[in-house]
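Chemist: Provide a 3D model corresponding to the input given below.
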Amino acid sequence: MTSPEDQPDRPGTFITFEGIDGSGKSTQTRLLAEHLESLGHEVILTREPGGSVGAEEIRSLVLEGDPDRWSAETELLLFTAARRDHLERTIYPALDAGKVVICDRFADSTRMYQGLSRGDLREKVDKLHRLMIGTEPDLTILIDMDPAVGLARAKGRQTAEERFEDFGQELQFKMRHGFLDLAQQFKDRFRLIDGNRSVDDVAGDIRLAVTDYLA
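Modeler: Just a heads-up that it's a prediction; the model follows:
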């Protein structure tokens, strides 16, 4: 495998979606994929943690169970392992084939959940990212919304994957401010979308942002 620091330029386009829990990312990634496919693009829709067989196995470890099941440091290692497998098995092959990859969460979520919100680990997150991942998205869509509304939506899904939602509303508020700070830090690749609106209105703004970027 090619090492992260020697990654070649790839002909495809890598688009990620970020935001607090319940911000509507999964719905909007699907709608964007359908829109781009209607325009003739080859699209791979994927997610993190997950997106490959090995990464999906790790997903159940980090998203299920009690909130204190893992420390933030252990989570960082698990998420990085899942991301590396996801890159090797799914993302890089698709980008090499010239496809558009749309991913629900990527490294920015780790910068927030483990780097900011669950401890002061941002420096370690960035070092490990440079060492083992070495890839940033071409474009990141940040769906910003009221943390209380987002958490209520997320809890309303009633799935087994609620470990991070169980940390409560304080984490969601901290995450929201952290994501907004990230959008300023990486303003060239971030597009901020107001998620406090209808699904169609949000989808329309996302289509405009992505179409403008691809053009």
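
Chemist: going by C-alpha atoms from here, please, whenever you check contacts or count neighbours.
Modeler: Noted.

Chemist: so where do the strands sit in the protein?
Modeler: Per DSSP state E, the chain carries strands over the ranges 13-18, 43-47, 100-104, 139-144, 190-194.

Chemist: how about TSV for those strands, with distance to residue 56 added?
Modeler: Below are the strands of the chain laid out as TSV (distance: least, C-alpha to C-alpha, whole Å):
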stretch	distance to residue 56
strand 13-18	18
strand 43-47	9
strand 100-104	13
strand 139-144	22
strand 190-194	26
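
Chemist: please report how far residue 52 lies from residue 46.
Modeler: For residue 52, the distance to residue 46 equals 9 Å [C-alpha to C-alpha, to the nearest Å].

Chemist: follow-up on the earlier one: to residue 79, which of the strands of the chain lies closest?
Modeler: Evaluated with C-alpha to C-alpha, the strands of the chain place strand 43-47 nearest to residue 79, the distance being 12.2 Å.

Chemist: which neighbouring elements make contact with the closest one?
Modeler: Other helices and strands packing on strand 43-47, by 3 or more C-alpha pairs under 8 Å, 6 or more residues apart in numbering; DSSP states H and E, are helix 25-38, strand 100-104.

Chemist: and the ones you listed, which is most packed in?
Modeler: Burial of the helices and strands packed on strand 43-47 is given as mean neighbour count (mean count of other C-alpha atoms under 10 Å); strand 100-104 ranks first at a mean of 24.

Chemist: other SSEs contacting that one?
Modeler: With contacts defined as 3+ C-alpha pairs under 8 Å, 6+ apart, the packing partners of strand 100-104 are strand 13-18, helix 25-38, strand 43-47, helix 92-96.

Chemist: one more to put side by side:
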Amino acid sequence: MSDDAVFITVEGVEGAGKTTCLGLIEQKIRDRGRDLLVTREPGGTPLGEDLRTLLLGHRHDGMADDTELLLMFAARAEHLHAKIEPALTSGSWVLCDRFTDATYAYQGYGRGIDLQRIAALENWVQGERRPDLTILMDLPVEVGLERAGKRSAPDRFESQALAFFERVRQGYLAMAADQPQRFRVIDAAKPLADVTAQIASVIDAFFADSAS
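Modeler: Down below sits the predicted model:
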């Protein structure tokens, strides 16, 4: 890989420590002198943030699964058009809190929507755009939900049953196993110092590979 713009995503179930991970990755990229856009999904644009409110809030509890899926991709289409693609085209790196892997995990494995239907939307909305590196923060679901419950009241997704999150986690792990060239799995159940060391090692190795 060259020094061209790079697209990095961070994934994981609730309470996995994505915020800590994102902060460390951001610092290491900026320390290397790279321009960087840090963003999130759903969200990242004014329209996307409005859709995020609809998706995460409880005003529309009982939303149809297909509606949820299409709103996710509507937000993503705007995100790509308004922020991600312009940043990458300008040579900036992009670091995104969740991307399409989350849709496969939550709407596919979690909700049970056919993965081929998600793939069709992915190809339509994204073309050939895929992350160059995806860091998966993995930990037992019960641990993650306990952590998430301490920080705020549960949103519409966090209110799902435990079995839902077990399916989400297994979906993430299945994708990581199928695409080892892109995914790096972090054991997020370990102490913070160990987790940050794992992340630092992944980013350092990524830069080393980029230089070769």
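
Chemist: give me the TM-score for this pair.
Modeler: Aligned and superposed, the two chains score 0.91 in TM-score terms (TM-score structural alignment, normalised by the length of structure 2); 205 aligned residues with a C-alpha RMSD of 1.7 Å.

Chemist: the helices and strands packed on strand 43-47 of structure 1: which one's closest to residue 155 of structure 1?
Modeler: helix 25-38 (14.8 Å).

Chemist: so the closest one matches what in structure 2?
Modeler: Aligned by TM-score structural alignment, helix 25-38 of structure 1 falls on residues 18-31 of structure 2.

Chemist: just how off-centre is that stretch within its chain?
Modeler: Distance of stretch 18-31 of structure 2 from the chain centroid (C-alpha atoms, centre = their mean, to the nearest Å) equals 14 Å.

Chemist: now stretch 52-65 of structure 2
Modeler: Worked out by C-alpha atoms, centre = their mean, stretch 52-65 of structure 2 lies 19 Å from the chain centre.

Chemist: what's the answer for stretch 96-111 of structure 1, then?
Modeler: 7 Å.

Chemist: can you tell me which helix in structure 2 is longest?
Modeler: In structure 2, assigned by DSSP state H, the helix with the most residues is helix 192-211.

Chemist: got the angle for that helix vs strand 133-138?
Modeler: For helix 192-211 of structure 2 against strand 133-138, the angle by axes from the mean of the first three to the mean of the last three C-alpha atoms, to 10 degrees is 160 degrees.

Chemist: give me the buried positions along helix 192-211 of structure 2.
Modeler: 195, 196, 198, 199, 200, 202, 203, 207 (16 or more other C-alpha atoms under 10 Å).

Chemist: quick one: the spatially most central residue of structure 2 and residue 176 of structure 2, what's the gap?
Modeler: With distances taken as C-alpha atoms, centre = their mean, residue 98 lies nearest the centre of structure 2, 1.7 Å away. Going from residue 98 of structure 2 to residue 176 of structure 2 by C-alpha to C-alpha gives 14 Å.

Chemist: residue 150 of structure 2 too?
Modeler: Per C-alpha to C-alpha, residue 150 of structure 2 is found 28 Å from residue 176 of structure 2.

Chemist: now residue 42 of structure 2
Modeler: Noted for residue 42 of structure 2: a distance of 21 Å to residue 176 of structure 2, by C-alpha to C-alpha.

Chemist: the more surrounded of these two?
Modeler: Taking neighbours as other C-alpha atoms under 10 Å, residue 42 of structure 2 and residue 176 compare with residue 42 leading, 28 against 19.

Chemist: that one corresponds to which position in structure 1?
Modeler: By TM-score structural alignment, residue 42 of structure 2 lines up with residue 49 in structure 1.

Chemist: could you verify my assumption that its match touches residue 57?
Modeler: No. Applying C-alpha atoms under 8 Å, one finds residue 49 of structure 1 not in contact with residue 57, separated by 9.2 Å.

Chemist: re the thing from before, structure 1: which residue goes with the residue nearest to the centre of structure 2?
Modeler: Superposed on structure 1 with TM-score structural alignment, residue 98 of structure 2 falls opposite residue 105.

Chemist: for that match, what are its contacts?
Modeler: Counting by C-alpha atoms under 8 Å, 6 or more residues apart in numbering, residue 105 of structure 1 touches 16, 17, 18, 47, 48, 49.

Chemist: switch the cut-off to 6 Å
Modeler: Residues in contact with residue 105 of structure 1 (C-alpha atoms under 6 Å, 6 or more residues apart in numbering) are 17, 18, 48.

Chemist: how far away is residue 47 of structure 1 from residue 153 of structure 1?
Modeler: For residue 47 of structure 1, the distance to residue 153 of structure 1 equals 19 Å [C-alpha to C-alpha].

Chemist: likewise residue 85 of structure 1?
Modeler: 30 Å.

Chemist: looking at those two, which is more packed in?
Modeler: residue 85 (19 against 15).

Chemist: residue in structure 2 matching the more buried one?
Modeler: Aligned counterpart of residue 85 of structure 1 in structure 2: residue 78 (TM-score structural alignment).

Chemist: over to residue 178 of structure 1?
Modeler: Residue pairing (TM-score structural alignment): residue 178 of structure 1 is matched to residue 171 of structure 2.

Chemist: roughly how far does that match sit from residue 202 of structure 2?
Modeler: Following C-alpha to C-alpha, the distance that separates residue 171 of structure 2 from residue 202 of structure 2 is 22 Å.

Chemist: great, nothing more from me.
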